[in-house]
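K.L.:
no sequence for this one, just the structure:
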């Protein structure tokens, strides 16, 4: 008995979901690196971290319940899900199955950035770093890729935007937040920065850059360790990471000082939001993974599955 033909999905259902995002110009750059690790790592060594803009967050003193977040997904979750969907589509889908695949592809196309970053606790959206910044041709060097120091400049520009963003979130202390980036009273000084490069990024491309607190700050802390992730939109993966040691400095006394109380309250709330975002993003990734697994069970992984080869399967008749 000849295999039952299946309806092929129309490309019109899938292609519009993968259009690239618009690009913007790069933000001003402010400070200089002090420490740089100049090594490229394997493309398989990057860690995971929704292209959709997150809703505006507000800061409060309430804390979320302490629950264990879902396990971290594979570092290659995005490319793996796309490949698995492709296998289902190539095998042959009914119209209903093609629509299910299109929904998942749409989610991957619009949420990849927020899910990749959020799974590690980076908060996306708004003015919390650099988003959709264009990589310009002049940032490449004689080796044909973006110069290593340029990644440090991306990270530092994003950090300045991240700090200044809190002036709008906490308007009562807006002037003090802005002063943190000036040598006037209490300020933030970059003590060291270490970079880890994942692959040699090239023009044309665009990037998004985010920061997060590595640990919950305390009232006696005189420094902050910030993690930063630089995402390539062209490759839809992590291009580089930085680790930044930021010292709180009293310019009048010419010495280190504790984190100001107004900043400590906000940073503690940011930490809680980071933990919430980890749980949200990971749950979403695992939900999408289950959708793909269900589609596999309904297509090529069925017990009675027979691949739809089209005309070739009919002997070229």
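P.N.:
Cool, got the structure. Here the structure is a predicted model, which is why all the values come from computation and not from measurement.
K.L.:
Every contact and neighbour count from this point should use C-alpha atoms.
P.N.:
Will do.
K.L.:
Show me the contact partners of the lengthiest strand in the chain.
P.N.:
In terms of residue count, the longest strand belonging to the chain (DSSP state E) is strand 237-250. Contact partners of strand 237-250, identified using C-alpha atoms under 8 Å, 6 or more residues apart in numbering, comprise 46-48, 116, 151-152, 155, 185-201, 222-232, 255-259.
K.L.:
Filter those down to the buried ones and hand me the ChimeraX line.
P.N.:
Those of those that count as buried under 16 or more other C-alpha atoms under 10 Å are selected in ChimeraX with:
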select :46,47,48,116,151,152,155,186,187,188,189,190,192,193,194,195,196,197,198,199,200,201,222,223,224,225,226,227,228,229,230,231,232,256,257,258,259
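K.L.:
List the ones among the contacts of strand 237-250 that fall in helices.
P.N.:
Residues of the contacts of strand 237-250 located in helices (DSSP state H): 116, 151, 152, 155.
K.L.:
Pull the contacting residues for the last one.
P.N.:
It refers to residue 155. 209, 210, 228, 229, 230, 242.
K.L.:
Apply 7 Å and report the result again.
P.N.:
209, 228 (C-alpha atoms under 7 Å, 6 or more residues apart in numbering).
K.L.:
just the one 10 residues further on next, same as before
P.N.:
The contact partners of residue 165, by C-alpha under 7 Å, 6+ apart, come to 127, 128.
K.L.:
Give the buried residues for the helix or strand harbouring residue 157.
P.N.:
According to DSSP states H and E, residue 157 maps onto helix 148-169. Going by neighbour count (16+ other C-alpha under 10 Å), the buried part of helix 148-169 is 148, 151-167.
K.L.:
Which SSE is immediately downstream of it?
P.N.:
Downstream of helix 148-169 (by DSSP H and E), the next one is helix 174-179.
K.L.:
How far off centre is that next one?
P.N.:
Here the centre of helix 174-179 is set off from its chain's centre by 27 Å, with C-alpha atoms, centre = their mean, to the nearest Å.
K.L.:
is it true that residue 227 touches residue 214?
P.N.:
Yes: with contact defined as C-alpha atoms under 7 Å, residue 227 counts as touching residue 214 (6.2 Å).
K.L.:
and residue 278, what does it touch?
P.N.:
Residue 278 makes contact with 69, 118, 119, 120, 121 under the criterion C-alpha under 7 Å, 6+ apart.
K.L.:
Checking the fourth one next. Helix, strand or coil?
P.N.:
To tie it back to what came earlier, the one meant is residue 120. For residue 120, the assignment made with DSSP: H, G, I helix; E, B strand; the rest coil gives coil.
K.L.:
this is the comparison structure:
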């Protein structure tokens, strides 16, 4: 990727990758983070890879079917499916890979490329507070500070797919890779950065997050109410994935039905 073209996605990614919480002394933070790096390779995603161009391929087939000799009623159905894809492309694309694309769960929502300077990871975690008992809201927010139990980015890997350029917009979504339990003192996230212009991922990240007790200066397990919310989130991810796959399968079946009906009108 040319350096100049890479810079746009790099700016978004570098700010998006900001560490959750840091100590007053930057040198001490770096030492702490290095000490908490995983001793074993992080797990790979449990979800299978999805063709990043599935949406454009499906839309192309639907558009081509309009040039076939099909019944007027089928033409209207094709147009309805095209409109549906246009309105729900992000929900379907994200859902197929287990991401929750609801607006209240987005780390970064349709930010203009040149202003992609927010940490999607921080926003994603803070937004979990709305799915928990209101009395825990401050504790969710305190995870981003060194006041007590916080989160530290132990490692991260980023894969760039293609360069984004102005005036594109980016939406950043996160998902839990594994289901936390009461003993979890770290968890793994995958992040995807969707290009609104191209309607496919421009970059993907894998993040290893450590739960750290700043007062005790050591790792600590997630609090029970956090485990409950994260486990429910993981289950919802799996549910949305099944729903999205079912819908996409229905759309492909519809395309075949239209193609098979060509000439019978």
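P.N.:
Structure's in. What do you need? Predicted model, so just to flag it, every value in this text is computed and none were measured.
K.L.:
on that earlier part again, how do the contacts of residue 278 of the first structure look in the second structure, which are kept?
P.N.:
Retained in the second structure by both residues aligned by TM-score structural alignment, their matches' C-alpha atoms under 7 Å are the following of the contacts of residue 278 of the first structure: 118, 119, 120, 121.
K.L.:
Aligned to the first one, what sits in the second structure?
P.N.:
It stands for residue 118 of the first structure. Under the alignment by TM-score structural alignment, residue 118 of the first structure pairs with residue 95 in the second structure.
K.L.:
Run a quick neighbour tally on that match.
P.N.:
Per other C-alpha atoms under 10 Å, the neighbour tally for residue 95 of the second structure reads 21.
K.L.:
Same check on the one 3 residues further on?
P.N.:
Residue 98 of the second structure: 27 surrounding residues under other C-alpha under 10 Å.
K.L.:
if I look at it, how far off is residue 177 of the second structure?
P.N.:
Shown here: residue 98 of the second structure relative to residue 177 of the second structure, a distance of 9 Å by C-alpha to C-alpha, to the nearest Å.
K.L.:
longest helix of the first structure?
P.N.:
helix 261-298.
K.L.:
That helix vs the second structure, mean deviation?
P.N.:
For helix 261-298 of the first structure, the mean distance to aligned residues of the second structure following superposition is 0.9 Å (mean C-alpha distance after the TM-score superposition for the first structure).
K.L.:
What range does that helix cover in the second structure?
P.N.:
Alignment of helix 261-298 of the first structure against the second structure: residues 224-261, by TM-score structural alignment.
K.L.:
Buried residues in the matching stretch, which are they?
P.N.:
226-231, 233-234, 237-238, 240-241, 244-245, 248, 251, 254-255, 258-259.
K.L.:
Helix, strand, or coil at the residue lying closest to residue 264 of the second structure once chain neighbours are set aside?
P.N.:
Distance criterion C-alpha to C-alpha, 6 or more residues apart in numbering; nearest residue to residue 264 of the second structure, sequence neighbours excluded, is residue 70 at 6.9 Å. Secondary structure assignment for residue 70 of the second structure (three-state DSSP): coil.
K.L.:
Nearest residue to the middle of the second structure?
P.N.:
In the second structure, the residue lying closest to the centroid (C-alpha atoms, centre = their mean) is residue 173, at 2.6 Å.
K.L.:
and residue 6 of the second structure, how many neighbours?
P.N.:
Residue 6 of the second structure: 15 surrounding residues under other C-alpha under 10 Å.
K.L.:
What is the equivalent residue in the second structure for residue 86 of the first structure?
P.N.:
Aligned counterpart of residue 86 of the first structure in the second structure: residue 63 (TM-score structural alignment).
K.L.:
now swap in residue 178 of the first structure and tell me
P.N.:
Per TM-score structural alignment, residue 178 of the first structure is aligned with residue 141.
K.L.:
Isn't that match up against residue 126?
P.N.:
Yes: using C-alpha under 7 Å, residue 141 of the second structure is in contact with residue 126, at 5.9 Å.
K.L.:
and residue 103 of the second structure, how many residues sit next to it?
P.N.:
So residue 103 of the second structure, with other C-alpha under 10 Å, has 11 neighbours.
K.L.:
Kindly report the same for the one 5 residues further on.
P.N.:
Under the neighbour criterion other C-alpha under 10 Å, residue 108 of the second structure is assigned a count of 25.
K.L.:
my guess is it contacts residue 174, does it?
P.N.:
No: using C-alpha under 7 Å, residue 108 of the second structure is not in contact with residue 174; the gap is 9.8 Å.
K.L.:
In contact with the closest residue to residue 176 of the first structure other than its chain neighbours: list those residues for me.
P.N.:
The shortest distance from residue 176 of the first structure to any non-neighbouring residue, by C-alpha to C-alpha, 6+ apart, is to residue 167 (7.9 Å). Shown in contact with residue 167 of the first structure (C-alpha under 7 Å, 6+ apart): 173, 174, 177, 178.
K.L.:
Translate residue 167 of the first structure into the numbering of the second structure.
P.N.:
Taking TM-score structural alignment, the alignment pairs residue 167 of the first structure with residue 129 from the second structure.
K.L.:
same deal with residue 204 of the first structure?
P.N.:
Checking TM-score structural alignment: residue 204 of the first structure goes with residue 167.
K.L.:
To which secondary structure element is that match assigned?
P.N.:
Residue 167 of the second structure belongs to no helix or strand, assigned by DSSP H and E.
K.L.:
For it, the count of nearby residues, please.
P.N.:
10.
K.L.:
List the contacts of it.
P.N.:
Taking C-alpha under 7 Å, 6+ apart, we find residue 167 of the second structure in contact with 112, 113.
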